[in-house]
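Participant: Just the structure for this:
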Amino acid sequence: MLRNSECRLDGEMQLGNEIQPIEIAEGVYWVGVVDWNLRDFHGYETPKGGTYNSYLIIDEKITLIDTVKGPFFDEMIGRISQIVDPAKIDYIVSNHVEMDHSSSLPAIMQVVPKAKIFSSAKGKKGLLEHYREMGFQNWDIEVVKTGDEISIGKKTLQFIEVVMLHWPDSMHTYLKEDKILFSNDAFGQHIATSERFEDQVEGVMEDAEIYYANILMPFGKQVLTYAEKIKQMGLKFDMIAPAHGVIWRKEPERIIEAYVKWANAEAKQSVLIIYDTMWGSTEIMAKEILYGVESAGVDVKLRNLRKNDWSKMVKELMDASVVAIGSPTQNNGMFFTIAGFLSYMKGLRPKGKKFFVFGSYGWGGGAVKGIEKELTESGFEIVEPGFQVNFKPFEEDREKCREIGSRLASLAKK
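Facilitator: Next up is the predicted model:
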């Protein structure tokens, strides 16, 4: 094994950091990269970092499943070089066009200009459009669809189109003999770790739920269609190897079962209170609503938008059956952080939630009305008219907030 080395685009090894591939099954290797410093992905906070996973299969036709984000190309090619001369790669599978998976493709095609690329029809269109100035004219791209198979020697690859899970071009690749599903963006997590398997890392299912909530929640219908499709195809899995995070090998079907549960919007009997505050009045109201919910014996969480990770809050929102949103009035409208969160939430389209709005104001109201308007126009259910106070909540206002909390708890129980 090569040590203290790194690889340039031309494949020449140089002194640098140790690079190690990991064999996940006989002849199947993880050759991806760990992004220890990733802290933001599409605006989704990633405090644990992330990975870009690529997989190399050694057979009569040496096959690379996906590439990595462009700046990490040298690291990927260095890992491949420990297993085989990268110039000997015959096939490249592009499961998804998005840049975190394909932006090393032009560089690898410089190394293996005659390699055949396999992608979906929309994947081919996306690759040719995005890389029109990077030599794509000479790329040999073969379009595949659900059920298509190719032999790479002793092993067989089968392709599954997964339209809008989460892009139109997305597909999965199934290694039949080893029962490994290369699932690209489905079933992943954003965590950086030196371990490669989920049973080696604590809390992976929670990380997977946060990932689902922030990336795949809008596509619940497609998740359910996919689950039915693989059932009809009779696929069994010894491993599910996503493009982000660690590989599922301990009862891997349980991540698919979790996706089905999340897609069905199976919320818990809980209330989530999301708010921001300027001079403390809205926060007082939020805490009184919290006390009302707690007194009724229902699980409740209180989250200040400027003091909590929005990505985790979205996961909590997915789990909650009732959501209370509180805002002070700013310039006759809702507070700017509330407006931003509503925009983010609207794009994720959480299902089956009941909403209540509260807030405070000084010389002019507007926050509660603005939030209710935004929720209604986005198709969310508001359970009762909002409640707002002028300047600060006095005891009678606090009592009303506790009563509201009790009613929200009753709704959560239903």
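Participant: going forward, measure contacts and count neighbours with C-alpha atoms only.
Facilitator: Will do.
Participant: name the helices or strands packed onto the strand or helix carrying residue 82?
Facilitator: Following DSSP states H and E, one finds residue 82 within helix 73-83. With contacts defined as 3 or more CA pairs under 8 Å, 6 or more residues apart in numbering; DSSP states H and E, the packing partners of helix 73-83 are strand 5-7.
Participant: So which bits of the very next helix or strand once past the strand it packs on are buried?
Facilitator: Counting by DSSP H and E, the element after strand 5-7 in chain order, helix or strand, is strand 13-15. Buried residues in strand 13-15, defined by neighbour count with 16 or more other CA atoms under 10 Å: residue 13.
Participant: Could you list every helix and strand that strand 13-15 packs against?
Facilitator: For strand 13-15, the packing partners by 3+ CA pairs under 8 Å, 6+ apart come out as strand 5-7.
Participant: where's the strand it packs on relative to the chain centroid, distance-wise?
Facilitator: 31 Å (CA atoms, centre = their mean, to the nearest Å).
Participant: ok, back up a step: list the buried residues in the helix holding residue 82.
Facilitator: Across helix 73-83, burial judged by 16+ other CA under 10 Å covers 73, 74, 75, 76, 77, 78, 79, 80, 81, 82, 83.
Participant: Out of those residues, which comes closest to residue 89?
Facilitator: Nearest to residue 89 among these is residue 80, at 9.6 Å by CA to CA.
Participant: so who does that closest one touch?
Facilitator: Listed by CA atoms under 8 Å, 6 or more residues apart in numbering, the contact set of residue 80 reads 21, 31, 56, 86.
Participant: mind running it again at 7 Å?
Facilitator: For residue 80, the contact set (CA atoms under 7 Å, 6 or more residues apart in numbering) comprises 31, 86.
Participant: where's residue 264 relative to residue 224, distance?
Facilitator: Distance of residue 264 to residue 224, computed by CA to CA, to the nearest Å: 8 Å.
Participant: and if you look at residue 211?
Facilitator: Noted for residue 211: a distance of 17 Å to residue 224, by CA to CA.
Participant: Tell me which of the two has more neighbours.
Facilitator: A side-by-side neighbour count of residue 211 and residue 224, using other CA atoms under 10 Å, places residue 211 first with 26 against 17.
Participant: Next, the more buried one: secondary structure please.
Facilitator: Following DSSP: H, G, I helix; E, B strand; the rest coil, we place residue 211 in the helix state.
Participant: Look up how far residue 118 lies from the closest residue in space to it that isn't next to it in sequence.
Facilitator: In space, and not counting its chain neighbours, residue 211 is closest to residue 189: 5.5 Å by CA to CA, 6 or more residues apart in numbering. Between residue 189 and residue 118 the distance is 25 Å, computed by CA to CA.
Participant: out of the two, which sits in the more crowded spot?
Facilitator: residue 189 (27 against 22).
Participant: Report the secondary structure element holding the residue nearest to residue 210 when sequence neighbours are not counted.
Facilitator: Among residues not flanking residue 210 along the chain, residue 315 sits closest, at 5.1 Å (CA to CA, 6+ apart). Following DSSP H and E, the helix or strand that holds residue 315 is helix 310-319.
Participant: Could you also give me the structure for this next sequence, so I can compare it with the first?
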Amino acid sequence: MMTALTENVKWVGKVDWELKFFHGQEYSTHRGSSYNSYLIKDQKTVLIDTVWKPFAREFIENLKQEIELEQIDYIIANHAESDHSGALELLMQEIPETPIYCTKNAIQSLQGHYHKTWNFIPVKTGDTLNLGKNQLVFVEARMLHWPDSMFTYLTGENLLFSNDAFGQHYASELLYNDLVDQSELEQEAIKYYANILTPYSVLVQKKIEEIKGLNLPLDMICPSHGIIWRKKPWQIVEQYLEWAQDYQENQITLVYDSMWDGTKKMAEAIIEGIKTADDQVNVKMYNLALSDKSDIITEIFKSKAFLIGSPTINRGILYSVAGLLEMIKGLGFKNKKAAAFGCYGWSGEGTKIITEGLMQGGITILDEGLRALWHPDQETIQTCKAYGKDLVAKI
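Facilitator: Down below sits the predicted model:
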């Protein structure tokens, strides 16, 4: 299916309803995704990005129904990651001399992916490409979210092709932000930011301020995943600015794994104490073994504080908790406070290990954590409640 965005610009991508994980098994995509490619017909014809490799043949056959491939004058590669460039290898077999405009870093990345020497044209911020009536303006967007990333702006039509920025993993045939379920869209947009763009928040702020400073008229933001922002497109830009500024809501999240429910009972008692001290705070609890890790990361991103619990096992912690700590360290959350808790039998290192992991992630540690010997009895439950109550004052 191809959809006209304007008289001269068409969406020629692929909606992937069946996608359940992205980046291998790292990121959950409960609502699927899309791979957005765009075809511009001016005096010159331009293809912006392609689709993921499993859909390469379908993509090219559909493209042939719209245009003879030899009529494509230029290809724009905003980002080399294979979910955007996956059809490029097959496409270049058909039109091998077509110039590919991309950043210098993208040339290295594309050659690293496909081991081909195509007709690359390196561009940098401020460079333009004349299409006839309109121009393309290139804006480097390093580390949003790869070193090779860039935005492409189409003058006259006032469209910003933003690649991974402002996108979501969200499958919809409705295509535009004003047509889809707004709560679903908001949920997928913040999840995308939390899991992918959080480490680069400082760069996000700088790049957005740079773009705003250009005073470009903007009718649509066209990302490479999910829907297109056509109604009040600046809303997602302003939302990114808010998320990039050490974002938090009035929320506390407890995350744990448990062997025999002892650590779970501690979590429940701590929550009781928190709610006793503050009945307005939004408290959420997740069992790591039963919950999606990408969703949990999103909830931590939204929280002003979070607690992580694990029993001690083999002088360590449960592997699900260790994995989450590694994700937290890599994402580099700011403006977050946290503490550890958990049961133990004889050695009891688990709480200390979690605390050290949080410190490595740059998280502000509230205290040395809370441990409970064996399965919590009523006295321990009361201690956990008191701990939760006292925690509110520390946050």
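Participant: Assuming the best superposition, what's their TM-score?
Facilitator: The TM-score (TM-score structural alignment, normalised by the length of the second structure) is 0.96; 389 aligned residues with a CA RMSD of 1.2 Å.
Participant: circling back: alignment lookup: the residue nearest to residue 210 of the first structure to the second structure.
Facilitator: The alignment partner of residue 315 of the first structure in the second structure, by TM-score structural alignment, is residue 298.
Participant: what are the ranges of the helices in the stretch 1-150 of the second structure?
Facilitator: 56-66, 82-85, 88-94, 104-114 (DSSP state H, counting those that start in this stretch).
Participant: Figure out which of the ones you listed is closest to residue 262 of the second structure.
Facilitator: Nearest to residue 262 of the second structure among the helices of the stretch 1-150 of the second structure is helix 82-85; the distance by CA to CA comes to 42.9 Å.
Participant: What range does the closest one cover in the first structure?
Facilitator: Alignment of helix 82-85 of the second structure against the first structure: residues 99-102, by TM-score structural alignment.
Participant: now the matching stretch, how far from the centre of its chain.
Facilitator: Using CA atoms, centre = their mean, the offset of stretch 99-102 of the first structure from its chain centre is 14 Å.
Participant: ok, average deviation of it from the second structure?
Facilitator: Following the fit onto the second structure, the mean deviation recorded for stretch 99-102 of the first structure is 1.0 Å by mean CA distance after the TM-score superposition for the first structure.
Participant: Please point out which parts of that stretch sit buried.
Facilitator: Within stretch 99-102 of the first structure, the residues that qualify as buried are 100, 101, 102, counting by 16+ other CA under 10 Å.
Participant: Also stretch 273-281 of the first structure?
Facilitator: By neighbour count on 16+ other CA under 10 Å, the buried set for stretch 273-281 of the first structure is 273, 274, 275, 276, 277, 281.
Participant: I figured the fifth one hits residue 286, correct?
Facilitator: No: if you go by CA atoms under 7 Å, residue 277 of the first structure and residue 286 don't touch, sitting 9.6 Å apart.
Participant: ok, now which ones touch residue 14 of the first structure?
Facilitator: Residues counted as contacts of residue 14 of the first structure (CA under 7 Å, 6+ apart) are 5, 6, 7.
Participant: Skipping adjacent residues, who's closest to residue 407 of the first structure in space?
Facilitator: Per CA to CA, 6+ apart, closest to residue 407 of the first structure is residue 293, 7.9 Å.
Participant: quick one on the thing from earlier: mind putting the buried residues of helix 73-83 of the first structure into a markdown table with distance to residue 365 of the first structure?
Facilitator: Shown next, in a markdown table, are the buried residues of helix 73-83 of the first structure (distance: CA to CA, whole Å):
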| residue | distance to residue 365 of the first structure |
| --- | --- |
| 73 | 54 |
| 74 | 56 |
| 75 | 56 |
| 76 | 56 |
| 77 | 59 |
| 78 | 60 |
| 79 | 60 |
| 80 | 62 |
| 81 | 64 |
| 82 | 65 |
| 83 | 66 |
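Participant: which residue lines up with residue 265 of the first structure in the second structure?
Facilitator: Checking TM-score structural alignment: residue 265 of the first structure goes with residue 246.
Participant: quick revisit: of the buried residues of stretch 99-102 of the first structure, closest to residue 325 of the first structure?
Facilitator: Closest approach between these and residue 325 of the first structure, by CA to CA: residue 100, at 34.2 Å.
Participant: ok so, going back, please flag which of the buried residues of stretch 273-281 of the first structure sit within helices.
Facilitator: Among these, DSSP state H puts residue 281 in helices.
Participant: Pick out whichever of the buried residues of stretch 273-281 of the first structure sits closest to residue 144 of the first structure.
Facilitator: Distance to residue 144 of the first structure across these (CA to CA) is lowest for residue 274, with 45.2 Å.
Participant: could you list every residue that touches that closest one?
Facilitator: 302, 303, 304, 305, 324, 325, 326.
Participant: any idea how far the alignment partner in the second structure of it is from residue 374 of the second structure?
Facilitator: For residue 274 of the first structure, the aligned position in the second structure is residue 255, judged by TM-score structural alignment. Using CA to CA, we find residue 255 of the second structure at a distance of 19 Å from residue 374 of the second structure.
Participant: next one: residue 235 of the second structure
Facilitator: From residue 235 of the second structure across to residue 374 of the second structure, the span is 51 Å (CA to CA).
Participant: Mind checking which of the two has more residues around it?
Facilitator: Counted by other CA under 10 Å, residue 235 of the second structure and residue 374 do not tie: residue 374 has more neighbours, with 16 against 12.
Participant: Select the longest strand from the second structure.
Facilitator: Criterion DSSP state E: the longest strand present in the second structure is strand 337-344.
Participant: mean deviation of that one from the first structure?
Facilitator: Relative to the first structure, strand 337-344 of the second structure is 0.6 Å off (mean CA distance after the TM-score superposition for the first structure).
Participant: which secondary structure elements does that strand contact?
Facilitator: helix 262-277, strand 305-309, helix 350-360, strand 364-365, strand 370-373 (3 or more CA pairs under 7 Å, 6 or more residues apart in numbering; DSSP states H and E).
Participant: Please pull up the equivalent of residue 289 of the second structure in the first structure.
Facilitator: Using TM-score structural alignment, residue 289 of the second structure lines up with residue 306 in the first structure.
Participant: can you count the residues close to its match?
Facilitator: 12.
Participant: quick check, it in a strand?
Facilitator: No: checked against three-state DSSP, residue 306 of the first structure lies outside a strand; its state is coil.
Participant: what sits against the residue nearest to it when sequence neighbours are not counted?
Facilitator: Of all residues not flanking residue 306 of the first structure in the chain, residue 276 sits nearest, at 7.0 Å (CA to CA, 6+ apart). Residue 276 of the first structure makes contacts with 304, 305, 326, 327, as judged by CA under 7 Å, 6+ apart.
Participant: Thank you kindly, that will do.
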